[in-house]
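K.L.:
sequence first, predicted coordinates after that:
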Amino acid sequence: TGKMGDKVYKLVTVTEKDTKDVIAFLRKFFFHDEPLNICVGLLDEPGSTCQELEDYCANSIKEGLSLMAVTPANEIAGVCINGAKRRENEEISAMTDEVNACKNLKFKKILNLLTTVNIQSDIFGKFPNITSLVEVRVLSVDDAYRGKGIAKACINKTKEMAKEQGYDLIKLDCTSHFSALAVASLGGYNCVYKLNYSDYLDEDGKPIFVPEPPHSCVKTYVCGL
């Protein structure tokens, strides 16, 4: 339980029955706020949604590792979508197949970037002794509750949960300057990979993503458990 000003929130595991509420929350905040989503104009049409991103979140929720911060009024104040990766399942071909199968061209750009980051950061290659990790895939806080430490609390709780369940490492790919700052400030996390958006180019040599400052790169942070 954490304090939110004078309000108290509790962190609870997201179950499959919460999926609809969590997706509605993400639709309201994350889908519109995340720098890459804004860059590609993921939800430019009023009332539009991205089914692929919703499916990505819903599938991760099924793993039972995701968390949400809930207020006393039973409203969601923050969401942390997590998933596990195991060395034996880390197939590059499966990752690229998923990207190629994506019908939504805007979301496909984002998936492509995340896959590139995954392959180049090569966490299982860098840490030969680990067999499994938990990754924080989506982290989003309600505008009204920002700056109250909810994101950090979610990351800390995820780390604790991953350790209890026997995972070796926690990993976060931070596409936003603010999420990278939050992780760096926790202590104990190492930045093991960085990709500048200005270096991630299309076939014509132009940057695929040109986010608003201060967002300039993706950083991958890890912490051993």
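P.N.:
Perfect, thanks for sending it.
K.L.:
for the rest of this, base every contact and every neighbour count on C-alpha atoms.
P.N.:
OK.
K.L.:
can you pull out the strands in the protein?
P.N.:
Remark: strands of the chain, listed N- to C-terminal, are 2-4, 7-13, 67-70, 76-86, 132-141, 169-174, 190-196, 217-224; assignment by DSSP state E.
K.L.:
how about those strands in CSV, adding mean neighbour count and distance to residue 149?
P.N.:
Below are the strands of the chain laid out as CSV (neighbours: other CA atoms under 10 Å; distance: least, CA to CA, whole Å):
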stretch, mean neighbour count, distance to residue 149
strand 2-4, 15, 8
strand 7-13, 17, 11
strand 67-70, 24, 11
strand 76-86, 22, 10
strand 132-141, 22, 10
strand 169-174, 24, 17
strand 190-196, 16, 20
strand 217-224, 20, 19
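K.L.:
second structure follows, compare the two:
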Amino acid sequence: MTASTKDGITIRTMAERDYPIVKSFMQEQFFSGEPLSQSTGEQVHLQNEKESDEYHLSMIREGTCLIAIDENQGGRIVGYVLAGSQYPEDLEKHRRDAEQMEQHAWGRICRLLSKMELEANLFERYGTSKLLYSHMTSVGGSMRGKGLGSRLAATLMEVGRAKGYPLMVAYCTSFYSARQKEALGMQCVHSLCYADYKDDQGRVIFTPAAPHTHARIMVIKL
């Protein structure tokens, strides 16, 4: 894609060389604010770190990840979105991988997301054999409330259309991210109430602060 600049903020395709700074930004801005990670008090960014790095780099190589930089501050990163292809066979792979993960926060999050994607079964629902999965979006604290998250999501939709994806999906664990996606025309097709998601002993697994009460699967046809 061609880089797009507005109000001094440039959004462009992420390159592998960007990943070290993106990873640092992810630790500082995403995991500290994502409701499920935040509610556990665990250092989620250190859990399954090697596997996560490999997964993120594989998405970057697809040319479907974006980085936002502030031209007025020497090209400092202020946001990003990691996204990549998904196929029907990925559902079973995600289920197996999640089951085998440790009983730490990231493992519990992955099991929740796998449960939701199996229940939603978007490939069957929409009769498609591939979709663009918006995996992780983060905007720096100084830029929140200024429309950058929406701009990143809208730009990703453009990338998806240009690459021939029929569908874009995002799993929103935050009330605010779901509301933002809805404002861009994405529809909630499946949700899970955190208070109803319990372990074998009947204990609620995630207790994020209000207003984060549900995880939602948001979809838009491209």
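P.N.:
Nice, thanks for sending it over. Computed from a predicted structure; not experimentally measured.
K.L.:
picking up where we left off before, can you list the strands of structure 1 in TSV and add distance to residue 44 of structure 1?
P.N.:
Compiled in TSV, the strands of structure 1 are given as follows (distance: least, CA to CA, whole Å):
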stretch	distance to residue 44 of structure 1
strand 2-4	32
strand 7-13	31
strand 67-70	27
strand 76-86	23
strand 132-141	19
strand 169-174	23
strand 190-196	25
strand 217-224	23
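K.L.:
of all those, which one comes closest to residue 53 of structure 1?
P.N.:
The closest approach between residue 53 of structure 1 and any of the strands of structure 1, judged by CA to CA, belongs to strand 132-141 at 10.3 Å.
K.L.:
which of the strands of structure 1 sits closest to residue 119 of structure 1?
P.N.:
Between residue 119 of structure 1 and these, the shortest gap by CA to CA is with strand 190-196, which sits at 10.8 Å.
K.L.:
mean shift of that closest one relative to structure 2?
P.N.:
On superposition with structure 2, the average gap between strand 190-196 of structure 1 and its aligned counterparts reaches 0.8 Å (mean CA distance after the TM-score superposition for structure 1).
K.L.:
list the contacts of the biggest helix by length in structure 1.
P.N.:
Criterion DSSP state H: the longest helix present in structure 1 is helix 105-121. Helix 105-121 of structure 1 is contacted from outside by 36-37, 40-42, 50, 52-53, 92, 95-96, 99-100, 102, 173, 192-193, 195, 220, using CA atoms under 8 Å, 6 or more residues apart in numbering.
K.L.:
check stretch 39-59 of structure 1 too.
P.N.:
Contacts with stretch 39-59 of structure 1, where a contact means CA under 8 Å, 6+ apart, come from 16, 19, 23, 27, 31-32, 37, 81, 102, 104, 106-107, 109, 138, 209-211.
K.L.:
show the buried residues in these.
P.N.:
By the neighbour-count criterion of 16 or more other CA atoms under 10 Å, these include these buried positions: 19, 23, 27, 31-32, 37, 81, 106-107, 109, 138, 209-211.
K.L.:
off-centre distance for stretch 107-127 of structure 2?
P.N.:
The gap between the average C-alpha position of stretch 107-127 of structure 2 and the chain average comes to 14 Å, counting by CA atoms, centre = their mean, to the nearest Å.
K.L.:
no, scratch that, I was asking about stretch 79-99 of structure 2
P.N.:
Between the mean C-alpha position of stretch 79-99 of structure 2 and that of its chain there is a distance of 11 Å (CA atoms, centre = their mean).
K.L.:
what do we get in structure 2 for residue 196 of structure 1?
P.N.:
Under the alignment (TM-score structural alignment), residue 196 of structure 1 pairs with residue 193 in structure 2.
K.L.:
again, but for residue 143 of structure 1
P.N.:
Structural correspondence for residue 143 of structure 1 with respect to structure 2 (TM-score structural alignment): residue 141.
K.L.:
correct me if wrong: its match contacts residue 32.
P.N.:
No: contact status for residue 141 of structure 2 versus residue 32: not in contact, 10.7 Å apart, counting by CA atoms under 8 Å.
K.L.:
rewinding a little: identify the residues contacting the match of residue 196 of structure 1.
P.N.:
When contacts are counted by CA under 8 Å, 6+ apart, residue 193 of structure 2 is found next to 213-215.
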